[in-house]
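**Student:** Can you look at this prediction? I've put the sequence above it.
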Amino acid sequence: MTIRGVLFDFSGTLFRFEPITEGLVDRRGAPLAGARQAEIMRRMTAPTGRPEGLPERLREEWDRRDLDPPLHRELYTAVLRGSGVGNPDYLYDQLISAEAWTAYPDTAAALKVAAGLEVPVAVLSNIAWDIRPAFERTGTADYVREFVLSYREGAVKPDPRLFARACERLGVPPTETVMIGDSTEADGAAAAIGCLVEIVEPLPTDQRPSALLDALAAYGIG
């Protein structure tokens, strides 16, 4: 089967949230590190499920977080407070900045390979802020034809409408498109409209050197 279009997820797929954590403190002002810090990072970037630390009054709002930027901030800072973080805005402000997102080692190469073969690319993300500055910062924005972002589209993965919308904007049928992401639940839903799906592990950037290139190569893109 010939693949004529590629959809990529953002967080855990093309980029990873790698903030400066030295200033992260608990409610008493003591530094947060080690296992507690790792758990907090997991709660900040998990693509599905409700995290621990979310107040009961906000639980029903969680599934709307990537549709409403002010709500997103309220929810995530509440999760951080509930997780024992004393300065939640310190971490949240990094979450929505381009500087705290590190591209995987093969992100630029994968996007460039697709562009060089005239395979159009869309980045399809459940997100509540504009992620294009992260691509501009790494010199990869011109390789992406479409950014399909939930807060602008009014829908979140696994809603099949998002995948269909992305394919339509690329001008490629779903059956000739591959979705590459890190979540079987969220990104794997592309299969419902006929896309092929490749799942990569959201590992630290230094532990995943070539997963994107390998995924493309499996479909003859490379």
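**Tutor:** Yep, it's here.
**Student:** going forward, measure contacts and count neighbours with C-alpha atoms only.
**Tutor:** OK.
**Student:** Can you tell me how far residue 20 is from residue 95?
**Tutor:** Taking Cα to Cα, to the nearest Å as the measure, residue 20 falls 10 Å from residue 95.
**Student:** between these two, who's got more neighbours?
**Tutor:** residue 95 (20 against 12; other Cα atoms under 10 Å).
**Student:** quick one: the more buried one from residue 41, how far?
**Tutor:** From residue 95 to residue 41 the distance is 10 Å (Cα to Cα).
**Student:** Nearest spatial neighbour of residue 153, chain-adjacent residues omitted?
**Tutor:** Excluding the flanking residues, the one nearest residue 153 by Cα to Cα, 6 or more residues apart in numbering is residue 162, at 7.7 Å.
**Student:** how about the one you found, what does it touch?
**Tutor:** 124, 148, 150, 153, 155, 156 (Cα atoms under 8 Å, 6 or more residues apart in numbering).
**Student:** Can I have the buried ones of these as a ChimeraX selection?
**Tutor:** Remark: buried members of these, expressed as a ChimeraX selection using 16 or more other Cα atoms under 10 Å:
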select :124,148,150,155,156
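**Student:** The structure to be compared is supplied as follows:
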Amino acid sequence: MTIQAVMFDFSGTLFRLEQDETWLTDLTDDTGRPLDIDEQAELMRRMTAPSGQVVELDPEYQFAWDNRDLDPALHHKIYVEVLRKSGLHPEQAESLYGRLIDPAEWTPYPDTETVLKAVAGKGVKVGVLSNIAFDIRPAFTARGLDEFVDAFVLSFEEKVIKPDPEVFRILLDRLGTAPENALMVGDSEEADGGARTLGSAFALVDPLPTSERPDALLAAVRAHGVL
């Protein structure tokens, strides 16, 4: 199989929302006690987990959780609720949510630029496919990475989420590539691994902190003969 296109997930794959002490250290629980480092890390995990429910929810919020990446309003509703259920005051939950959806707060992995530039330079099409409810393009544009991406497919715009085969098909059509000639790189076996349903190859990366994952993207594309 010749890889003619590589599809990349966003969160935990190309970029990561890092724990930043400048906007976490002032957080307190509902009694006014400052959150310790483990509690701060858990908040970050709950905001960025690619799949899996992180708190118990009533039916109204369960619907919002299940559809959070299809509708920005539902995304806001459920994540503020998750943060509130995690012990934050409502105003702190709103503030932290604002960080989550700000593309400027997301950090690229050390090899993100190298991989995108190298893959595009080989004449291989590059797509970004994300279950997400806000526009991530500015994160690429601000760093000059958008020129290496041929197409973005975001779930809230297409109204379909991974692992539904249709969302992979949408991106592949825009890249002009048959499924069997494409590689999907992502951090979720459940969501990103759905590309295999269409016959695409899949490479799993670990959504570690950026300082702990220097070259997983390079390894993934090299293992599939792209570079």
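**Tutor:** Nice, thanks for sending it over. If you're wondering where the values come from, they're calculated on a predicted model, not measured in any experiment.
**Student:** Tell me which stretches of structure 2 form strands.
**Tutor:** 5-8, 15-17, 106-108, 125-130, 151-154, 182-186, 201-204 (DSSP state E).
**Student:** what's the closest non-adjacent residue to the residue located most distally from the centre of structure 1?
**Tutor:** Computed with Cα atoms, centre = their mean, the maximum C-alpha offset from the centroid of structure 1 is found at residue 28, amounting to 31.9 Å. Of all residues not flanking residue 28 of structure 1 in the chain, residue 86 sits nearest, at 7.0 Å (Cα to Cα, 6+ apart).
**Student:** For that neighbour, which residues are in contact?
**Tutor:** 24, 25, 26, 27, 28, 29.
**Student:** how close does the second one sit to residue 33 of structure 1?
**Tutor:** Yep, that's residue 25 of structure 1 we're talking about. Taking Cα to Cα, one finds residue 25 of structure 1 at 9 Å from residue 33 of structure 1.
**Student:** before we move on, the earlier item: ok, now how distant is the alignment partner in structure 2 of the residue nearest to residue 153 of structure 1 from residue 53 of structure 2?
**Tutor:** The equivalent of residue 162 of structure 1 in structure 2 is residue 167 (alignment by TM-score structural alignment). Distance from residue 167 of structure 2 to residue 53 of structure 2, counting by Cα to Cα: 22 Å.
**Student:** Kindly report the same for residue 33 of structure 2.
**Tutor:** 26 Å.
**Student:** Residue 172 of structure 2 now?
**Tutor:** If you go by Cα to Cα, the gap between residue 172 of structure 2 and residue 53 of structure 2 works out to 29 Å.
**Student:** excluding its backbone neighbours, what's nearest residue 82 of structure 2?
**Tutor:** residue 55 (6.7 Å).
**Student:** wouldn't that neighbour be in contact with residue 83 here?
**Tutor:** No: using Cα atoms under 8 Å, residue 55 of structure 2 is not in contact with residue 83; the gap is 9.6 Å.
**Student:** With neighbour numbers in mind, choose between the two.
**Tutor:** residue 83 (22 against 12).
**Student:** Map the more buried one onto structure 1.
**Tutor:** Match for residue 83 of structure 2 (TM-score structural alignment): residue 80.
**Student:** quick one: what's aligned to residue 222 of structure 2 in structure 1?
**Tutor:** Counting by TM-score structural alignment, the partner of residue 222 of structure 2 is residue 217.
**Student:** next one: residue 197 of structure 2
**Tutor:** So residue 197 of structure 2 corresponds to residue 192, using TM-score structural alignment.
**Student:** That match and residue 39 of structure 1, how far apart?
**Tutor:** 32 Å.
**Student:** again with residue 46 of structure 1
**Tutor:** Where residue 39 of structure 1 is concerned, residue 46 of structure 1 sits at a distance of 10 Å (Cα to Cα).
**Student:** which of residue 33 and residue 53 of structure 2 has more neighbours?
**Tutor:** With neighbours defined as other Cα under 10 Å, residue 33 of structure 2 and residue 53 compare such that residue 53 has more, 13 against 10.
**Student:** Next, the contact list for the counterpart of that one in structure 1, please.
**Tutor:** Structural correspondence for residue 53 of structure 2 with respect to structure 1 (TM-score structural alignment): residue 50. If you count contacts by Cα under 8 Å, 6+ apart, residue 50 of structure 1 has them with 59, 62.
**Student:** for residue 89 of structure 1, same thing?
**Tutor:** Residue 89 of structure 1 neighbours (Cα under 8 Å, 6+ apart): residue 77.
**Student:** go on, the one 10 residues further on?
**Tutor:** Applying Cα under 8 Å, 6+ apart, one finds that residue 99 of structure 1 lies in contact with residue 134.
**Student:** Equivalent analysis for residue 138 of structure 2, please.
**Tutor:** 103, 104.
**Student:** Would you mind finding the match for it in structure 1?
**Tutor:** By TM-score structural alignment, residue 138 of structure 2 lines up with residue 133.
**Student:** again, but for residue 177 of structure 2
**Tutor:** Residue 177 of structure 2 maps onto residue 172 in structure 1, by TM-score structural alignment.
**Student:** Quick check: the gap between its match and residue 142 of structure 1.
**Tutor:** Per Cα to Cα, residue 172 of structure 1 is found 19 Å from residue 142 of structure 1.
**Student:** again, but for residue 56 of structure 1
**Tutor:** Residue 56 of structure 1 is 43 Å from residue 142 of structure 1, by Cα to Cα.
**Student:** neighbours around residue 225 of structure 2, how many?
**Tutor:** Residues within reach of residue 225 of structure 2, counting by other Cα under 10 Å, total 11.
**Student:** Skip the chain neighbours and tell me the closest residue to it.
**Tutor:** For residue 225 of structure 2, the closest residue by Cα to Cα, 6+ apart turns out to be residue 3, at 7.6 Å.
**Student:** Next, count neighbours for residue 193 of structure 2.
**Tutor:** Residue 193 of structure 2, neighbours per other Cα under 10 Å, totals 20.
**Student:** Isn't it up against residue 163?
**Tutor:** Yes: with contact defined as Cα under 8 Å, residue 193 of structure 2 reaches residue 163; the gap is 7.1 Å.
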